[in-house]
Every structure is written in C-alpha cells, then in structure tokens.
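Trainee: A structural model of the following input is requested.
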Amino acid sequence: MKSPSALRILVPIIIGLALIAAGGGLYPAAGQPFSLVNFRGEDVTINARGLYYWDTVSSAAQMQANDAVTLFLALPLLGVSYRLTQKGSLRGKLLLTGTLGFILYTYITMCFGAAYNPFFLIYVALFSLSLFAFVLSMMSFEVNSLTAHFSEKLPRRWIAGLLFFAAAFLSLAWLGRIAPTFMPGAVPLLENTTSMFIQAMDLGIVVPVCILSGVLLLRRRPWGYLLASVGLIKFLTLGTAVSLMALNMARLGVPVSPVELIIFPGMALAGMVMTIFLLKNVKEVQGVK
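Mentor: Sure, this is the predicted structure:
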C-alpha cells in the first residue's frame, strides 16, 4: 500500500490553496445587505460584503461556515493524516483519503454554486488537484487484502446503519424539496443558483455510495471496508460543516428547519463516534508504506 509520490506534491499545494480560499472567505468586510427580485421572481437578500458579495445572505452564511470547518478541522486533519501516511500508517491513509473527499466535495460546490468572485481559479485548482489526489489515494490501497487490516470487533452493523440512515435522510430531504417544483407555476427556491447542484451530487453520488458501502461492509467485502472508512471520515468533516452552516444561518436570522438543527449535528456526532471506533479497530502493519 505505497503512497503515490505525486501526493507529496499535490497535498501541500492543496493545503496552501485551501488556506487562501478559506481565509479569504472568512476575512471581515463591511457592507449592507440589500434585497432584490431575481429573474425567477424570487425575493432574495444579497450579502454585499467581502468575497461573497454577490451571494445571498443564506449562501454566504453557509460558505463561511464551510470555510471555518475547512480552516480549523479539515486542513489540520489533512496535514496530520498526510504526515502519518508518509510514515506508512493505514489509519493515516484512510484519514487522508476521506479528508481529500471533503475538500473535493467542497470545491466542486464552490466552483458551481458560489457567485463568481476573484478566487474562482483557486476553486478550480482545488477541485482539480483534490480530484486527482483523491483518485490516486484510492488507487494506492491493496483492496483485496484490506479486510485483514480490520479487527473483528469493528461495529460493522452500526457503521452500515449510519450510512443507510444518511442515505435515507438525504433522499427524503432533497426529494421533499424537489417534489413541490412539479406543481404548475411553482418557482424553485434556488436563490442565486441556476439549479439544485447540491441535490444532484448527493442524490447521484453520495446516496448510492452510502448504500453500496453499507451493503458491502455487512457482507465483509474489501470494498465495503474502504468505502465505509472513507465515507465516515468525509461525513465527520462534512457533517460538522453542515451543522455549523445551519447554526450560522440561524444566527443571521435566516429561516432554518428545526429538523436540520437536530439531525445534522446528530449525524456529525454519530460520524465522529463511528470514525473513532473505526480507527481503533484498524490493525497497522509495520513496514507498510
């Protein structure tokens, strides 16, 4: 399970660019939000401050929450896991791959969801670099022998249950938002975006991967261990980010569903607990690089 040498170049660049992107998003700026009616006839409130000037107050609150999680959780985790990976740690490699998945997801959303700003090319670079780094990291695992690296005490049913719950919750939440748009004359609640790109990624990629990894893990298939491990670590970071997004929106007076304020933090906490159990049940092998 050798770590690709290209990661020695890609990961430090990703860390540096993400520091700039997240720091720029959190940089304080003065301004007065204003309301307007977009081309669909929706009343929206433009943030009118800082890097996210042309985003709505709701979108800016979510992106800044994500910036905070990137800066104070994901990047330290990326640095530590990268260092552990260089020492031949399987735990480090699993952490690295899952965190790269979070960075990839984050900057896909920034490329297609954020209103155009001066950091656009930084978002594109992070999207591209994290995509290739994630693929290289996934390819570096000797999947067929991966099962032997996990203890029999691994709570597979609990982990699979969390993955199935996440798939079900996302499916119900997003389909519940999409369904009303089928009514005659309905106006989708898109604010400043052109389509439901988050819902597309979650329903098209995240939900199927959650279901597949849960099923394979219950069947003790090697790919189940790998996908579930990477998925849990990604959920740890993404769940924390979504929880902070909801709290930040509530702080700014943006309407937030009480369900979101309960479910997302609960999923983040469950993901953290399951990630700890997962890493405790990884058996390291000396000399693996």
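
Trainee: all contacts plus neighbour counts: C-alpha atoms, from now on.
Mentor: Will do.

Trainee: other SSEs contacting the lengthiest helix in the chain?
Mentor: Looking across the chain with DSSP state H, the single longest helix is helix 222-251. Counting contacts by 3 or more Cα pairs under 8 Å, 6 or more residues apart in numbering; DSSP states H and E, helix 222-251 is packed against helix 57-69, helix 90-113, helix 156-178, helix 207-218, helix 258-280.

Trainee: and the closest residue to T109 other than its chain neighbours, how many neighbours does it have?
Mentor: Distance criterion Cα to Cα, 6 or more residues apart in numbering; nearest residue to T109, sequence neighbours excluded, is I198 at 7.0 Å. Residues lying near I198 (other Cα atoms under 10 Å) number 15.

Trainee: if we can go back for a sec, what's the angle between the longest helix of the chain and helix 90-113?
Mentor: 50 degrees (axes from the mean of the first three to the mean of the last three Cα atoms, to 10 degrees).

Trainee: angle of helix 222-251 against helix 258-280?
Mentor: Using the same axes, to 10 degrees: helix 222-251 against helix 258-280 is 140 degrees.

Trainee: one more, for comparison:
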Amino acid sequence: MPFEDRIKGFWHVMRADTPGGAQARRRAAALGAIAVFLLVLLAAVGLFRYVLFGVAAAACGACLAAAVLLVVRHAPRGARLAARVPDSGRRIAHASAGGAARARTHVSPALRGAARWSSRARSVAGLQLATATAGAQRNVRAATARVGAQATAAWPTRTPGVRHREALRANAVGLRLRRDGAYLEAAEEHRVALALFRDLGDRRSEALTLNNLALALDRAGDGAALDLFEQAATMLGDLGEEQHEGEVIANLALAFRRRGSDERSAEVFELALGKLEPDSQAYRKVENLRRAS
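Mentor: As a prediction, the model looks like this:
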C-alpha cells in the first residue's frame, strides 16, 4: 500500500465515529501518556535533555522526509489540493483540537502520577540519606567508646609510681612559685600534691606537703596556715620524725611572729629546739631566730 494511502487510512480510522475509531484514539492517547511519563521519568534522573534532542532530531527528519515525499508525489494535484486547503485545514484544526483535549484528559493523570512518583522517590532517598547519616554518627560514637574502653582496660588507673612522681612535680612547682611570690598559685600546686599523697597513703609526704601548703598560705596572709602547721607537726610526731617535726614547729613560731605574737612565738621556738638535734644546721638556724626575737 502506498505511503499516502496508509496516512489517509490512519486519519480515517482516527476520525471515524465508530467503536474502532474510539478504540484507536484511546490507544493513541495512552501511548502518548506513556511517552510523556517516560520523558518525566528520564527528566527525574537527569537524562531528559538527551532524549529530547534525539526526539527532536527524529521528528525533524521525519517531517522533512514526509514533505519531500508529498511534494514529489502530489505535484500534479497541487491545484486541487490548494482549492481544498481551507476545508481540510478546518477539519485538521478540529481534529487536532479534539485530539489535544483527549490527550490532555489521558496525559494529566499520567503526569500527576509521575510527579507523585518523583516526589515519593525524592522523599525515600532523603529518608535513606538521613538514616545512613545517623547510622554513621552512631557508628563513630560507638567506635570512640570502644577505643576509650580498650584504653581504660589496658591502663585502668595511673600507677602509684606515676602518681608519686606527679605529686613530687607539683610540690616542686609550688616551691618555685612561692619563691617567685605567687603564693596562691603555689598553694594550688601543693594542694594537688597533697591529694595525690593522701590517695597513695604516704603519710610522711602528706605531712611535709601540709607544711609546704602552710608556708604558701602564711605568706599570702591566710590564717589557715597556723592550723596546717599544727597538723603537719602532729603527723610527723606520730611517725617518729622529730627532726622534721621540729622544723615544722619552727615555721609555726615564725608565723606567730609575723602576726605580732612574740611571746607565743618564743614559746614555740623553745618547743622546736627540743625536737631538733643540737648539732644540726636546723637547730642553729632556729636558735638564731629565737635570739633575734
């Protein structure tokens, strides 16, 4: 069958007011709706531009081929065709309008379905991304917790030797700060050392650190130093450390002197001399201080 006869037969079936024509029109509309749906789907994944270019190129090629074929085959009937153009134009316009309306009727639900599908796909993708992100954060936190637990299991606490060195270091820092005149900062360092020695159960070092803390507070003008000197002296006496006990008592005597309690200071100096070895340097120093009062 010639090409033009096929075209005429197609349009005749499409325009016919028969059940066959209605079925052909529904099929054409359904095919158009499917094509539109596919185009929307491709647009959602970012391929619509390429499909559109291909369709446009194919349509242009088909139109050009059809135009050439019509010109070649229908040139002798040009006049008759020209005379029938107005009537044909009206029929074509009417058919086009009807076809467009029917296409919109079938295409609109498809477009709405495609839009709902695209929105649902984006929602699902967003939910999956959020879930994946939250899962990754939970995994990071769990891994951090595992590392911390492993480190704690490997070294649950600082060893006594480490804590002892830390206490000695804090006492040394406090002594340097006290010599520099930073008495309150020195007191803080001595408190750190005191807590460590108490935790270790080292009563001798605890008593000596109480003496260091009292010296810093005494130079800062804090009256709590007097009580700390007495605590340190009592602990050293209980431990049998009379030489160190005498030195702490001498520091207490100096604290009384700084506060103007000369009589009390002299009494405490005598008590300190009774604890110190007579041939020791500390004894001679305390004796000189007692005489100076």
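
Trainee: any chance you could compute the TM-score here?
Mentor: Aligned and superposed, the two chains score 0.24 in TM-score terms (TM-score structural alignment, normalised by the length of the first structure); 104 aligned residues with a Cα RMSD of 5.6 Å.

Trainee: name the element the residue nearest to T109 of the first structure belongs to?
Mentor: Using DSSP states H and E, I198 of the first structure maps to helix 197-201.

Trainee: in terms of secondary structure, what does that helix contact?
Mentor: Judged by 3+ Cα pairs under 8 Å, 6+ apart, the packing partners of helix 197-201 of the first structure are helix 90-113.

Trainee: name the helices or strands packed onto the next helix or strand along the chain from the helix it packs on?
Mentor: Of the helices and strands lying after helix 90-113 of the first structure in sequence (DSSP H and E), the nearest is helix 120-139. The helices and strands touching helix 120-139 of the first structure, judged by 3+ Cα pairs under 8 Å, 6+ apart, are helix 7-26, helix 90-113.

Trainee: hang on, the earlier thing: list the buried residues in the helix holding I198 of the first structure.
Mentor: Judged by neighbour count using 16 or more other Cα atoms under 10 Å, the buried positions of helix 197-201 of the first structure are Q199.

Trainee: can you list contacts of it?
Mentor: 109, 112-113, 174 (Cα atoms under 8 Å, 6 or more residues apart in numbering).

Trainee: which of those tops the neighbour count?
Mentor: G113 (19 neighbours).

Trainee: now the residue nearest to T109 of the first structure: how far from A173 of the first structure?
Mentor: 12 Å (Cα to Cα, to the nearest Å).

Trainee: strands of the second structure, start to end?
Mentor: Taking DSSP state E, the second structure contains no strands at all.

Trainee: show me where it has helices.
Mentor: 3-15, 19-44, 48-74, 78-83, 85-154, 160-179, 183-200, 203-219, 224-238, 242-258, 262-275, 281-292.

Trainee: so the fifth one versus helix 3-15, what angle?
Mentor: If I follow you right, that is helix 85-154 of the second structure. Using the same axes, to 10 degrees: helix 85-154 of the second structure against helix 3-15 is 80 degrees.

Trainee: any idea how far helix 85-154 of the second structure is from the middle of the chain?
Mentor: Centroid separation between helix 85-154 of the second structure and its chain, computed with Cα atoms, centre = their mean, to the nearest Å, is 29 Å.

Trainee: what's the neighbour count on V259 of the first structure?
Mentor: 8.

Trainee: I meant to write W158 of the first structure there.
Mentor: 14.

Trainee: do G98 of the second structure as well
Mentor: 13.
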